[in-house]
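Peer 1: Have a look; sequence and predicted model below, questions after that.
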Amino acid sequence: MNELAGAVAVVTGATRGCGRAIAVELGRQGATVFVTGRTTRDAGSPMKRAETIEDTAELVDAAGGRGIPVRCDFTSVSDVDALRARIESEVDGRLDILVDDVWGGDPFVDFESTYWDSDLDNALLVVRNAVDTHLIALHRLLPLVVRREGGLVIEVTDGDNDDYVGAGVPYYLAKCSVRAIGRALGAELAKVGCTGMTVTPGFLRSESMLELFGVTEENWRDAVSTSAPADFAISETPTLLGRGVAALATDPKVSRFAGQTLASWTLMHEYGLTDVDGSRPDFGRWMAEVRTPGLDPVTTDPTPFR
């Protein structure tokens, strides 16, 4: 459980969701993790959520790593420069793993309107929060990663391919762009002995999703028959992707995945992982065998897919 002892990671967007879970699982392997995001115990963010980077850092500590909370707005170059300065001063500029999980677009996404009837300012904010932030983080932090061979950079997106599923133009552009960044990083970082790639969760049972459907992690299945869509039966906790990223970070042959986008279910099968409850939710198989052929998800037994 200490395969990353001595290693240093930065996780952007680590306040909650997958970012938090990834930070914790890297900490579980002994890493020092710079936990970055906008929400602190003293200051909120437009997300208006209760989770904080200090909470995440404490979870990293409890898992066996070292969590260092650093407030950082990744739309601000000066904020990212200050983060880089902290890394330079506190760990001599060492950065072995960079997980780029910034999002922050939820308040601005319009899933209902046609693009031409939507609010243009909000559409542009979706792209700025999802794409500009990644470019700023990479521009300022990649110089630390490439100082040593073996560095790993992982982009986090939604979906493992570029098929359009009706989520709206700005959201689609944002998530495709992150996959494209991962493909480019796979080629560029290979030139300097490092690895770049992208990962995605399935139907995520995040803090905000549980709240949306009015359930908790303890009784989340109740939502399948009440407030949530039938696909929620194949949902997963953020920890499944967190475990997948930790497995990648400890894999000496991780470079074989350079430029690819790997889903949580793909990582689950590759590394023999389970979710926190011991289940193995395969959202990709559910989509291929239930949704794509047009079967009724309400009457389909989800058990074989977990």
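Peer 2: Thanks, I have it. Residues are numbered from 1 along each chain as shown.

Peer 1: okay, CA-based contacts and neighbour counts for the rest of this
Peer 2: Fine.

Peer 1: Distance-wise, check Leu144 relative to Arg256.
Peer 2: Plainly put, Leu144 is 22 Å away from Arg256 if you go by Cα to Cα, to the nearest Å.

Peer 1: ok, the two, which is more surrounded?
Peer 2: Leu144 (20 against 10; other Cα atoms under 10 Å).

Peer 1: May I see the buried residues of the helix or strand hosting the more buried one?
Peer 2: Assigned by DSSP states H and E, Leu144 belongs to helix 133-145. Applying a neighbour-count criterion of 16 or more other Cα atoms under 10 Å, one finds 133-138, 141-142, 144-145 buried in helix 133-145.

Peer 1: Considering the residues you listed, which is situated nearest to Pro293?
Peer 2: The closest of these to Pro293 turns out to be His134 (Cα to Cα; 35.4 Å).

Peer 1: Measure how buried the nearest residue to Ser45 once chain neighbours are set aside is and give me the count.
Peer 2: Excluding the flanking residues, the one nearest Ser45 by Cα to Cα, 6 or more residues apart in numbering is Thr39, at 5.5 Å. Neighbour count for Thr39, taken as other Cα under 10 Å: 26.

Peer 1: Thr39 belongs to a strand, doesn't it?
Peer 2: No. Under DSSP: H, G, I helix; E, B strand; the rest coil, Thr39 falls outside any strand and is assigned coil.

Peer 1: separation between Arg86 and Arg66?
Peer 2: As defined by Cα to Cα, Arg86 lies at a distance of 15 Å from Arg66.

Peer 1: quick one on the thing from earlier: hang on, isn't the residue nearest to Ser45 packed against Asp55?
Peer 2: No. With contact defined as Cα atoms under 8 Å, Thr39 and Asp55 do not form a contacting pair (10.1 Å).

Peer 1: put this beside the first:
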Amino acid sequence: MQQQTDAPLAGRTALVAGATRGAGRAIAVALGAAGATVYVTGRTTRTSVSEVGRASETIEGTAERVTAAGGEGVAVPTDHLDPAQVRALVARIDREQGRLDVLVNDIWGGERLMDYPFTRPMWEQDLDKGLRMLRLGVETHLITSHCALPLLTRRPGGLLVEVTDGTAESNARYREQLFYDLTKYAPIRMAFGLGEELAKVGCAAVSVTPGFLRSEQMLEEAFGVTEENWRDAIAKEPVFAVSESPAYVGRAVAALAADPGVARWNGRSLSSGQLARVYGFTDTDGSRPDAWSYIRDKVYEGKDVDVADYR
């Protein structure tokens, strides 16, 4: 039976690991809007707050948004550094759904581990913070893939999405802080390497990055603005003019998950702006921001460009 075009992921099951806020929450909601059953995980619940410390953003809240969007949201508290918890999560998905079609590794939570000034050499930075960043942004992804891919690969067509910050092109440049550089380049290599392995069983892996993301944390803590008046922050950071809402990368991942020809992207590093041009979706304001192209042309290459051309 052919699926309805407005619910291309009906009957599919997704796991968004790290779906409490920001890109992860938006990806979960977009998958739900496409009709998927979405298991959303994280450490912040309505009764327990993670080290990130943002109590208002919970996995239960994300699950409710998924359901309101048209899917089925299932919140499962999970510490993805604990293999036993991740195995129990995957066993539950298998027991309740019998399948896993999309795995999104968006686990992060390392903003508070940034050691400033950002450009200090590695040997002058806090080692414990750096190692914790690697554990949160790399080890969690490895554990989750190791536990969940046996279920995902049961059926051809499964998709693994590694969410990171930056494309392979932009991350070929040093990100100014070694621990952050390693943490954000690793998912690109994971998607590349696992793409080689998954292709042999008819599945695919990609890495996906948003551009300059207007996450809740970025808006509130970095700039003191809201989604309604975010443009007020451009005076402080001109590149913010080409920023994007979390919904944009959510739509990017949903488009990939619904694409029967997604294998053509296998192993690739992709951005929300790039995928918007291919799949035809827009951000919530109707624009198509392409932050990484703007950063390349304006910041890295010093070209005289108009930011409006990148929206």
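Peer 2: Nice, thanks for sending it over. Note that the structure is a prediction, hence the values are computed from the model and not measured.

Peer 1: Please state their TM-score.
Peer 2: The TM-score (TM-score structural alignment, normalised by the length of the first structure) is 0.95; 300 aligned residues with a Cα RMSD of 1.2 Å.

Peer 1: just so I have it, where are all the strands in the stretch 201-306 of the first structure?
Peer 2: For the stretch 201-306 of the first structure, the strands defined by DSSP state E, counting those that start in this stretch occupy 261-263.

Peer 1: Which parts of it are helices?
Peer 2: Assigned by DSSP state H, counting those that start in this stretch, the helices in the stretch 201-306 of the first structure fall at 207-212, 238-249, 264-271, 283-286.

Peer 1: ranking these by burial, who's on top?
Peer 2: Of all the helices of the stretch 201-306 of the first structure, helix 238-249 has the most neighbours on average by mean count of other Cα atoms under 10 Å, namely a mean of 25.

Peer 1: Comparing Arg86 and Arg66 of the first structure, which residue is more hemmed in?
Peer 2: Counted by other Cα under 10 Å, Arg86 of the first structure and Arg66 do not tie: Arg66 has more neighbours, with 25 against 16.

Peer 1: which position in the second structure aligns with that one?
Peer 2: Counting by TM-score structural alignment, Arg66 of the first structure lines up with Glu72 in the second structure.

Peer 1: Just give the nearest non-adjacent residue to that match, would you?
Peer 2: In space, Glu72 of the second structure comes closest to Thr37 once its chain neighbours are excluded; the distance is 4.5 Å by Cα to Cα, 6+ apart.

Peer 1: Map that neighbour across to the first structure for me.
Peer 2: Taking TM-score structural alignment, the alignment pairs Thr37 of the second structure with Thr32 from the first structure.

Peer 1: next one: Asp82 of the second structure
Peer 2: Checking TM-score structural alignment: Asp82 of the second structure goes with Ser76.

Peer 1: counterpart of Asp277 of the first structure in the second structure?
Peer 2: Aligned partner of Asp277 of the first structure by TM-score structural alignment: Asp285.

Peer 1: And for that match, the neighbour number?
Peer 2: Residues lying near Asp285 of the second structure (other Cα under 10 Å) number 9.

Peer 1: For Val86 of the second structure, give its distance to Gly24 of the second structure.
Peer 2: Taking Cα to Cα, one finds Val86 of the second structure at 17 Å from Gly24 of the second structure.

Peer 1: same question, Gln274 of the second structure
Peer 2: For Gln274 of the second structure relative to Gly24 of the second structure (Cα to Cα), the value is 19 Å.

Peer 1: Same question for Ser243 of the second structure.
Peer 2: For Ser243 of the second structure, the distance to Gly24 of the second structure - Cα to Cα - is 17 Å.

Peer 1: Between those two, which has more neighbouring residues?
Peer 2: Taking other Cα under 10 Å, Ser243 of the second structure and Gly24 do not tie; Gly24 has more neighbours (28 against 22).

Peer 1: mean shift between the helix or strand hosting the more buried one and the first structure?
Peer 2: According to DSSP H and E, Gly24 of the second structure maps onto helix 22-33. In this overlay with the first structure, the average offset of helix 22-33 of the second structure from its partner residues is 0.4 Å by mean Cα distance after the TM-score superposition for the first structure.

Peer 1: counting contacts, what elements does that helix pack onto?
Peer 2: Counting contacts by 3 or more Cα pairs under 8 Å, 6 or more residues apart in numbering; DSSP states H and E, helix 22-33 of the second structure is packed against strand 13-17, strand 37-42, helix 59-69, helix 246-258.
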